[in-house]
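**Q** Could you look at this predicted model? Sequence included:
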Amino acid sequence: MSPSSPSIQSFFSPSKPTGVSKPAHRSKSTLKPTTTLSSTSNSPTTLEPPTHSTAPTPHPGDGFTAAEIAAVTDPTIDETWRPSQEYEETEIADLIPGPKCVWVTGRVVNFFEMGGEGEKGKGMGIGSGRGVVRGARGCWKVVVRDEGAACTVRLWFANIEYNLHLGQLVTIWTPHISNGEHGTLSSSSAPFFMSVFPERDRSCHFMIQDKSDEGVLCKTPLGYLEGLPLPALMTLKNFSEGGYDVADGRILVCVKSIGAKKKFTNKKGLTSELVNVGVFDDTGEATLTLWGATAASASVWQTSNTVLLITNPGWRIERKTTISLTANTFVDVDPDIPDADWLRGFAQRLTRREHVNPPWPEGIFDFETAVESPLRVLYNLADLDEFARAAPGEKFHGYLSMIITEINIMLLYRRNMLMCNECCGVPLFSNSPVTPCKHCARPISLSLNPKLLGPLVDETGTTSTGKVFLSDRAWEQLLGRSKEELVSCSIEVLRYLEVRLRWLRVTFVFGWAALVAEDAVGRGGEGERGVGNGNAGEGIGRLWVWDVKM
């Protein structure tokens, strides 16, 4: 027999095919040794499966360290800036178009992003478009005003995120001022504009002064003169009834409510945010719609405290008045004018919850001296109102002759509200002189409900129900019994007292103290803001009766 020729397998070592993964259900213990023929004989030779090393294969580097790669992929923004030359402080009204290193300070009254969110994501700097700066990722169009004029700032950015809000105090350094009066680069109300790109051009800078803003600079609106009314200022009612046609019309409103932030997607697939802010004045209410980046401004506003002066707003008059911001709208946050202070006080008086039965003020009045004095003054309500408005910081005593037109003993008795007080900020009502608090469970001493007395009248005016506060001594003299005896009386006795006191003329020994003019003197009558709206628990702006003469 001729010798056998070697097989092809003998020239190659067995190896595991690359790119083929081992089935998950097979393990090393299930591998079977393979058999093949030897090159010299026909006897089978056993081949064991090759073993593979688990050590990773080293890859050659690209020449860059990890720190160098991180510096490019995640760069550190250097926000420190030091001017390389002198800049002249200039008011906006004194700006002159042309090259000159100046810096101005003002407040943001309007801003929006040019090109929208879509252009911001595409990198609008690399490419075409009028006035587009290379390398910029987006651009803010910011309207800044001081107390004399306004200007437009085109703020380009690449990596820095500017957290802009309406009313912020900002400072801009720029080497050039442009005149955009005949173009579209600035608004008509702010013709001068400056284009700054702080990340690329180190000769310009834009700084938001959040930490150094004390709320004093640039708070006076444009066109305001002390002692004169603000030009084109109107109420919400006048604005909705045709005042929106007035050129550069203004409305002064206070924030009433701030809605939740909503997100919308338009037909182009771009997402935008929306916040509806409820505003009001003493004549009506409206809704202020904030779109896009301006919606974040509402997060720092306070209801019943933040006052907005809106010039030339956008509007939509339907069942409700809706106002919005346009490119020519100015929004002054908390302007420094008397009308804004009055509207803020008006809003706070509306939201202030009065104490149901404020305690008697100790140490304010000296009634014993007033009663024993040989000079005793009889006032009427008209005199009281005149004295309170003429000298809001003074306190005085006197007598008032009044007629009780209504008394509510039976009504409050049926409602279990003859006595009242407060504890833990919760009103307590009962027909007993002592009742436990619903929160702390402490026994609380109650006093007679001031609403026992209805309107009191004289020849010149009237008071509202519950706006005249009597001492325990005065209640005992008026009802003929103490509060403990009153709550233990039968229904027949209570009904008799109510009939007996109605339309009875009595004389009150009263005291008046108006220590805070804003709380004590208002535009209303005696029972409203005239003498009945003081702070809870204090003898301020109230009519206190110490004694009653039948």
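**A** Structure received.
**Q** contacts, neighbours, all on C-alpha from now
**A** Noted.
**Q** Which parts of the stretch 101-250 of the chain are helices?
**A** Under the criterion DSSP state H, counting those that start in this stretch, the stretch 101-250 of the chain contains helices at 116-122, 236-240.
**Q** My guess is residue 340 contacts residue 252. True?
**A** Yes - Residue 340 is within contact range of residue 252, at 7.3 Å (criterion: Cα atoms under 8 Å).
**Q** which residues do the two both contact?
**A** residue 307 (Cα atoms under 8 Å, 6 or more residues apart in numbering).
**Q** what comes up buried for stretch 245-261?
**A** By 16 or more other Cα atoms under 10 Å, the buried positions in stretch 245-261 come out as 248, 249, 250, 251, 252, 253, 254, 255, 256, 257, 258.
**Q** Identify the residues contacting the last one.
**A** Residues in contact with residue 258 (Cα under 8 Å, 6+ apart) are 275, 276, 277, 278, 298, 303.
**Q** let's see it at 6 Å
**A** residue 277 (Cα atoms under 6 Å, 6 or more residues apart in numbering).
**Q** if I look at it, how far off is residue 308?
**A** Here residue 258 is placed at a distance of 14 Å from residue 308 (Cα to Cα, to the nearest Å).
**Q** again with residue 358
**A** In terms of Cα to Cα, residue 358 sits 34 Å off from residue 308.
**Q** which of these two has more neighbours?
**A** Set side by side, residue 358 and residue 308 show more neighbours around residue 308, with 21 against 18, by other Cα atoms under 10 Å.
**Q** so that one is in which element?
**A** Following DSSP states H and E, one finds residue 308 within strand 307-311.
**Q** Please list the outside residues in contact with that strand.
**A** Contact with strand 307-311 is made by 249, 250, 251, 252, 253, 254, 329, 330, 331, 332, 333, 334, as judged by Cα under 6 Å, 6+ apart.
**Q** now the nearest residue to residue 37 once chain neighbours are set aside: how far from residue 36?
**A** If the residues on either side of it in the chain are set aside, residue 37 comes closest to residue 44, at 4.6 Å by Cα to Cα, 6 or more residues apart in numbering. The spacing between residue 44 and residue 36, counted by Cα to Cα, is 5 Å.
**Q** Use this one as the comparison:
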Amino acid sequence: MDTNTTHPTPGDGFTTSEVQQDVAEWDSRNWHPPVDAEGRERVYEEVKSIADLVPGLRGVRFMGRVRALNVGWGRSTREKGARGWVAVMLGDEGGSVGIKLYFAQTPYPIQLGSLLSIWTAFLSASPKSESGSPISTGSSSTVSVYANMFPGRNRSDCVMIMAENEGSRGVCRVPMGAVGSGRKELNGLMTLESWKNGGWDGVPGARILVCVSSIGAPKTVKRKDKEGKEIGSVSVREVELVDHTGSVVWSIWGEDLNSSLESWEGKGTVLLITEPVFKVGFRGKTGLVLGRNTWVDVEPECADARWLKRWWRGREKRRGRMGLRVPEEVFEEEGWDGPRPALFKLADVDEWARDEPHQTFTGFISVIILDVYLVQNYRRNMLMYTECCDTPHYTNSPSLTPLLCPNCHQPLSFTLNPHLFGTLLDETGCIRAKDLIWAPRAWEDLLGRKMEEVYLLGVDGCMELEERLRGMRGSFWVGWVGEEEEEEGIGGDERKVERDKRGGELDGEGDGKWQMQVGGKLCVLGMKM
């Protein structure tokens, strides 16, 4: 027996050179499907604008962003091997194209706003499917051409889902119909309040520009037939959309947009919705749903969208983000027991914060507590507070088993509700307690007990403590963390929001992450009677 015999390492049948060549082709911006079914090389003409697409038998390549999305399941008479299809409306600033993408096993991971590159050899002017029914991909008045594609089975068809990076983030962001200098202004735009008060009725091409404020947990609704028998169930999620005039609830039925919602969570994503449908639901509750002719532009590039993004960020800052934690190590320790601690009036703090918003300082303020609401919040089961997935959560006593967020299913960490106290004032001004960021040490110094022990007082104990604290003057150790410099543009907005969510840990900044969280807020670090 020859002991020097070596056994080859199992592989996939491809040589190293073949693998490297394939990777290089996919990395190239000029990649195209190499050959047709008969082995002949195809030539794909690059079309810069969707408005230039014409029906016919011609190999073309174009790009666009998904404006409408619908997933269908079932066997197709046209494509025998397909298990279903994803019908999308793809668009840029020039026009839209309806595409029906068949899949063999699972749907493609496409989201609203995804940037797609399409290679196809045939475009049609008819929106009819193999059954004779229209392809549900958006408004027929805006879709100029259509395509049926089965990537993987038809060698002449290919779709590439482009990654979002610095180079592709601004591609195909200008909404259709934008006018003015640089095509950055929108015609026919109405406020959310105007749309709810009748703008939805009989106005062709009505548009609203909104921000995603919060996304509710999925709920299961049972479906019944006319006889009351249960025939199945469907998932529904409610998304709150806001602008500077009001808010509306967008009800999303089914699971087609779940991946899109996850990417929007907590970012204040701006949506330009064209021809939304006004719906009156149960008990006269009004809301918004997507109709057959509705399409959505995600993070459009226009002046109105940039203004709304700035408004949303200011709104979030004013809301206070009460669930933030304040570590004392971000401030100088000598500010508490130092030889010359600074004593500020509220007017001094206001002047300093306005003149030097990027500076960090600590000191004392001596204020009187005017309002205390311990008993009221205890009876409402709202002593403890936290915020997760842009949704507030309340409880009186954090249980031994941590409560889970119904959206992300992560354990919740509670702190005392800043609404326990009302106005704090001195000789120069006043401030609301809910606008401050309270450290755990400050709560313990003020209440004389740990935060988790407050609920043990009961109604009588809360009433006694409330009477003792109302009208009391105390010296609070406070600190101001300078605001971060803002970055302009879509990429800057997204990076800043991402830093805010992750605590500034994009570049491993250490203590700088706490400045990302509490920047532009007055923090209460402790108290002396």
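**A** The structure has been received and is ready for your questions. Just so we're clear, the structure is a prediction, and the values are computed from it rather than from any experiment.
**Q** Any idea what the TM-score is?
**A** Once superposed, the chains reach a TM-score of 0.55 (TM-score structural alignment, normalised by the length of structure 2), with 408 aligned residues with a Cα RMSD of 6.1 Å.
**Q** from the helices of the stretch 101-250 of structure 1, which stretch is densest packed?
**A** With neighbours defined as mean count of other Cα atoms under 10 Å, the helices of the stretch 101-250 of structure 1 peak in mean count at helix 236-240, which reaches a mean of 19.
**Q** Superpose on structure 2 and give me the mean offset of it.
**A** With mean Cα distance after the TM-score superposition for structure 1, helix 236-240 of structure 1 departs from structure 2 by a mean of 3.1 Å once superposed.
**Q** That helix: how far from the chain's middle?
**A** 23 Å (Cα atoms, centre = their mean, to the nearest Å).
**Q** Output the contacting helices and strands for it.
**A** Applying 3 or more Cα pairs under 6 Å, 6 or more residues apart in numbering; DSSP states H and E, one finds that helix 236-240 of structure 1 makes contact with no other helix or strand.
**Q** Quick check: next helix or strand after that helix?
**A** strand 250-258.
**Q** quick one: that next one to chain centroid distance?
**A** In terms of Cα atoms, centre = their mean, the centre of strand 250-258 of structure 1 is set 11 Å apart from its chain centre.
**Q** Just give the nearest non-adjacent residue to the most centrally placed residue in structure 2, would you?
**A** By Cα atoms, centre = their mean, structure 2 has its centre lying nearest to residue 264, at 2.3 Å. Using Cα to Cα, 6+ apart and skipping the chain neighbours, the partner closest in space to residue 264 of structure 2 is residue 212 (7.4 Å).
**Q** shouldn't that neighbour be in contact with residue 238?
**A** No - Residue 212 of structure 2 is beyond contact range of residue 238, at 10.9 Å (criterion: Cα atoms under 6 Å).
**Q** just checking, next helix/strand downstream of the longest helix seen in structure 1?
**A** Longest helix in structure 1, counting residues (DSSP state H): helix 338-351. As assigned by DSSP H and E, the chain's next helix or strand after helix 338-351 of structure 1 is helix 367-372.
**Q** Flag every buried residue along that next one.
**A** Neighbour-count burial for helix 367-372 of structure 1, counted by 16+ other Cα under 10 Å, picks out 367, 370.
**Q** Distance from the chain centre to it, please.
**A** Relative to its chain's centre, helix 367-372 of structure 1 lies at 49 Å (Cα atoms, centre = their mean).
**Q** Could you report the distance from residue 208 of structure 2 to residue 392 of structure 2?
**A** The value you get for residue 208 of structure 2 to residue 392 of structure 2, if Cα to Cα is used, is 27 Å.
**Q** do the same with residue 304 of structure 2
**A** According to Cα to Cα, residue 304 of structure 2 and residue 392 of structure 2 sit 29 Å apart.
**Q** got it, and residue 138 of structure 2?
**A** Note on residue 138 of structure 2: its distance to residue 392 of structure 2, by Cα to Cα, is 36 Å.
**Q** Just want to know which of these two has more residues nearby.
**A** Set residue 138 of structure 2 next to residue 392 and count neighbours by other Cα under 10 Å: residue 138 wins out with 25 against 13.
**Q** leaving aside the residues next to it on the chain, what's closest to the more buried one?
**A** residue 293 (4.8 Å).
**Q** Counterpart of the one you found over in structure 1?
**A** In structure 1, residue 293 of structure 2 lines up with residue 328, judged by TM-score structural alignment.
**Q** does its match sit in a helix, a strand or a coil?
**A** What DSSP: H, G, I helix; E, B strand; the rest coil gives for residue 328 of structure 1 is coil.
**Q** what's the single longest strand in structure 1?
**A** When structure 1 is parsed with DSSP state E, its longest strand is strand 98-114.
**Q** counting contacts, what elements does that one pack onto?
**A** When contacts are defined as 3+ Cα pairs under 6 Å, 6+ apart, strand 98-114 of structure 1 sits against strand 88-89, strand 138-145, strand 169-179, strand 330-333.
**Q** Quick one: average offset of the shortest one versus structure 2, please.
**A** Once fitted to structure 2, strand 88-89 of structure 1 is off its aligned match by 2.9 Å on average (mean Cα distance after the TM-score superposition for structure 1).
**Q** same check, this time on the second one
**A** With mean Cα distance after the TM-score superposition for structure 1, strand 138-145 of structure 1 departs from structure 2 by a mean of 4.2 Å once superposed.
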